[in-house]
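**Q** Got a sequence here, can you build the structure:
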Amino acid sequence: MKNRKAGLVTLALACMMAAPAMAQNDKMTPITTPAQPAAITLDTGALPGATVQESWHSQYNSVFARNVTVATLTPFLPAAGKASGAAVIVAPGGGFRTLSMENEGWQVAQALADKGVAAFVLKYRLNQTPADIPGFERAMAEIFSAGAKRPTAPQDPAAAYAPQIADARAAFALVRARAREWHVDPHRIGMLGFSAGAMLTMATALHGQDAKPAFIGNIYGPLAAMKVPADAPPLFIALAADDPFFGNTGYNLIDSWRSARRPVEFHLFEQGGHGFGMYRKTTTSTGWFDSYARWLDMHGYLQPAASN
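**A** Purely as a prediction, here's the structure:
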């Protein structure tokens, strides 16, 4: 029974933490909240009913935030004279209970800035979990306890992810409001999400009202079919075939985009597991960012827009 419980904890945390397969240093260690001098508080207010304060820990040679109650946006801007005018809102994953801030946030944003694309890491509000790490582990184990069903996509994402969509909308509004200062074309702002961040990206594109991403990326998120609007943005998808959560659930999202005659690119890597992000692994999933950058280039986002 003890071994079975340990296995459930491992499974639950792998999902919630977007942990890379076969990662080392998997013990969660509390850390002091990192200095984030560039982080800008968004205007969405505190998470309603929140009683637990934000905390951080290290794991898998990366850092994670939990119990985020106030959303922030951190800019990563290209070097002077290198900006293409395109921008990306980056949404880390973590099951809406934690955020992989380094592997799926800051490192991704810096890589985009190095390509000339302004990037903005969205630290969105999260579902509350116990303040202490043992309590967090127990709570996650309960979610995946015997007989528990894997959470399914909500019938109404706009309601289920309302606080997070509000944070994403505020992020788009802020970038557009300061577009001139940050050398961003307000019509060339996309969104890229990982796992739960991919769910938020899709929800923002389809239910985010005035957010209207110009292009979107879904990295190891669910690929269920959905109704695609006629003006849906170009979509980039990357997933590992051995992803324990979404690798064997079908690829209907790609069919949905194609049926709507909207641009979509899909990369299915043989190996990589879930949560590979910017980790340097021996699997070909490590090349997802290079493929994404080439996709951005194909759509013209690595160069300044042509003048009318």
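**Q** For the rest of this, base every contact and every neighbour count on C-alpha atoms.
**A** Will do.
**Q** what about the helices in the stretch 1-150 of the chain?
**A** Taking DSSP state H, counting those that start in this stretch as the criterion, the stretch 1-150 of the chain carries its helices at 2-17, 107-114, 133-143.
**Q** Buried residues in the second one, which are they?
**A** Okay, so that is helix 107-114. Within helix 107-114, the residues that count as buried by 16 or more other C-alpha atoms under 10 Å are Q107, V108, A109, Q110, A111, L112, A113, D114.
**Q** Now the second one, please; I'll put the structures next to each other:
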Amino acid sequence: MKTLLTILSLMGVLLSANAQKQIFLYEGRPKGSENWNWDEAISDKNVFNTKVVYNVSRPSITAYIPENPNGTAIVIAPGGAFHTLSIDSEGIDVAKWLNARGITAFVLKYRVARSFTDDPVKELMGKMQNFKTLDEENAPVIPLATEDGMNAVKYVREHASEYKLDSKKIGFMGFSAGGTLTMSVVYSADDARRPNFVAPIYAYENAIIGTNMPKEKTPIFVAVAADDQLGFMPHSINIFKKWFDAKHPAELHIYEKGGHGFGMRKTNTSSEGWIENFGNWLKMQGYLK
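**A** Model prediction:
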């Protein structure tokens, strides 16, 4: 009997570590995309050999819950030019890193533009030859994605006690389009849906919506590679300067190499250290012990 109890206890520990729970942010199809009749799908057969989610029509967050939550939560928005979501390197892998340090993570699947084939990356690569056209296609989608991001923050804040969280320690981070979304959320949200700190990683500034700088102190962590193939390095500098000029706590890291989309990938460049730098920053801000 004692041995059985020990086995059951160990199983409980294993199940509680990195426990996952998917939460849909709306009942049914949300406002603005009521007529979207396509379903979310996953593709891992593409030129980058990475898993991407596409055709998100029912936005959700998946909670990654650490064994011993420290009270801090972060919503993570993967990138993909508002057409796909790089769900592993810019989502789940980040969540697991945070979990190992006691931070509760919520990986966001926000609404994206429709893909018409089972190779959404190939579709997107063709469109990225002309950013003006891509921006025009994305323009109707970004406000919807921003609403998803704000509602993700709202959900986490309203359920803080359920997840053993401090409602004043809810952050939002994102990569590329997810970084654009991060800034759109913090500039557009009301108090109930505004994150307490943000981390845009190689964000695309031109597509950010909203202009309202938070009145309360809102720390920001910004990271990018100098050799970003899409030329986003100056965008991160601009975001940092706006925050610095507004007298919010601001930190900027520009890595010599790493390219665009380094996320949690092994690049053999100094950009691999961004997550450790982020962890040190979280400690300095009081979000990580």
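**Q** mind putting the helices of the stretch 1-150 of structure 1 in CSV, distance to P233 of structure 1 included?
**A** Converted to CSV, the helices of the stretch 1-150 of structure 1 look like this (distance: least, C-alpha to C-alpha, whole Å):
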stretch, distance to P233 of structure 1
helix 2-17, 28
helix 107-114, 19
helix 133-143, 34
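**Q** What lines up with E54 of structure 1 in structure 2?
**A** Aligned by TM-score structural alignment, E54 of structure 1 pairs with E40 of structure 2.
**Q** In this structure its match contacts Y54, no?
**A** Yes: between E40 of structure 2 and Y54 a contact is recorded at 5.9 Å, counting by C-alpha atoms under 8 Å.
**Q** Looking at the two, which has the bigger crowd around it?
**A** Legend: neighbour count by other C-alpha atoms under 10 Å for E40 of structure 2 and Y54, higher for Y54 (30 against 14).
**Q** Aligned to the more buried one, what sits in structure 1?
**A** Looks like Y54 of structure 2 aligns to R66 there (TM-score structural alignment).
**Q** do the same with G273 of structure 2
**A** Match for G273 of structure 2 (TM-score structural alignment): G287.
**Q** quick one: contacts for that match?
**A** Neighbouring residues of G287 of structure 1 by C-alpha atoms under 8 Å, 6 or more residues apart in numbering: there are none.
**Q** for the one 5 residues further on, same thing?
**A** Residues in contact with Y292 of structure 1, defined by C-alpha under 8 Å, 6+ apart, are F236.
**Q** hey, where'd the strands end up in the stretch 151-289 of structure 2?
**A** 170-175, 197-201, 220-225, 250-255 (DSSP state E, counting those that start in this stretch).
**Q** Please convert these to TSV, extending it with mean neighbour count and distance to R29 of structure 2.
**A** TSV is the format used below for these (neighbours: other C-alpha atoms under 10 Å; distance: least, C-alpha to C-alpha, whole Å):
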stretch	mean neighbour count	distance to R29 of structure 2
strand 170-175	28	24
strand 197-201	26	28
strand 220-225	25	33
strand 250-255	19	37
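**Q** closest to G263 of structure 2 out of the ones you listed?
**A** With C-alpha to C-alpha as the measure, strand 170-175 is the member of the strands of the stretch 151-289 of structure 2 nearest G263 of structure 2 (7.4 Å).
**Q** Please identify the deepest-packed of the helices of the stretch 1-150 of structure 1.
**A** Burial among the helices of the stretch 1-150 of structure 1, expressed as mean neighbours by mean count of other C-alpha atoms under 10 Å, is greatest for helix 107-114, which shows a mean of 22.
**Q** what does it correspond to over in structure 2?
**A** Going by TM-score structural alignment: helix 107-114 of structure 1 matches residues 93-100.
**Q** and the matching stretch, how far out from the chain's middle?
**A** The chain centre lies 12 Å from the centre of stretch 93-100 of structure 2; the measure is C-alpha atoms, centre = their mean, to the nearest Å.
**Q** measure the match of G273 of structure 2 to A240 of structure 1 for me?
**A** Distance from G287 of structure 1 to A240 of structure 1, counting by C-alpha to C-alpha, to the nearest Å: 12 Å.
**Q** Kindly report the same for P48 of structure 1.
**A** Taken as C-alpha to C-alpha, the span from P48 of structure 1 to A240 of structure 1 is 36 Å.
**Q** out of the helices of the stretch 1-150 of structure 1, nearest to Y60 of structure 1?
**A** Among the helices of the stretch 1-150 of structure 1, the nearest to Y60 of structure 1 by C-alpha to C-alpha is helix 2-17 (9.9 Å).
**Q** Can you spell out which helices and strands pack onto the closest one?
**A** If you count contacts as 3 or more C-alpha pairs under 8 Å, 6 or more residues apart in numbering; DSSP states H and E, helix 2-17 of structure 1 packs onto strand 98-100, helix 133-143.
**Q** Point out the one among the helices of the stretch 1-150 of structure 1 that comes closest to A260 of structure 1.
**A** Taking these one by one with C-alpha to C-alpha, helix 107-114 is closest: 28.9 Å.
**Q** Have a look at how far, on average, that closest one is from structure 2.
**A** With mean C-alpha distance after the TM-score superposition for structure 1, helix 107-114 of structure 1 departs from structure 2 by a mean of 0.7 Å once superposed.
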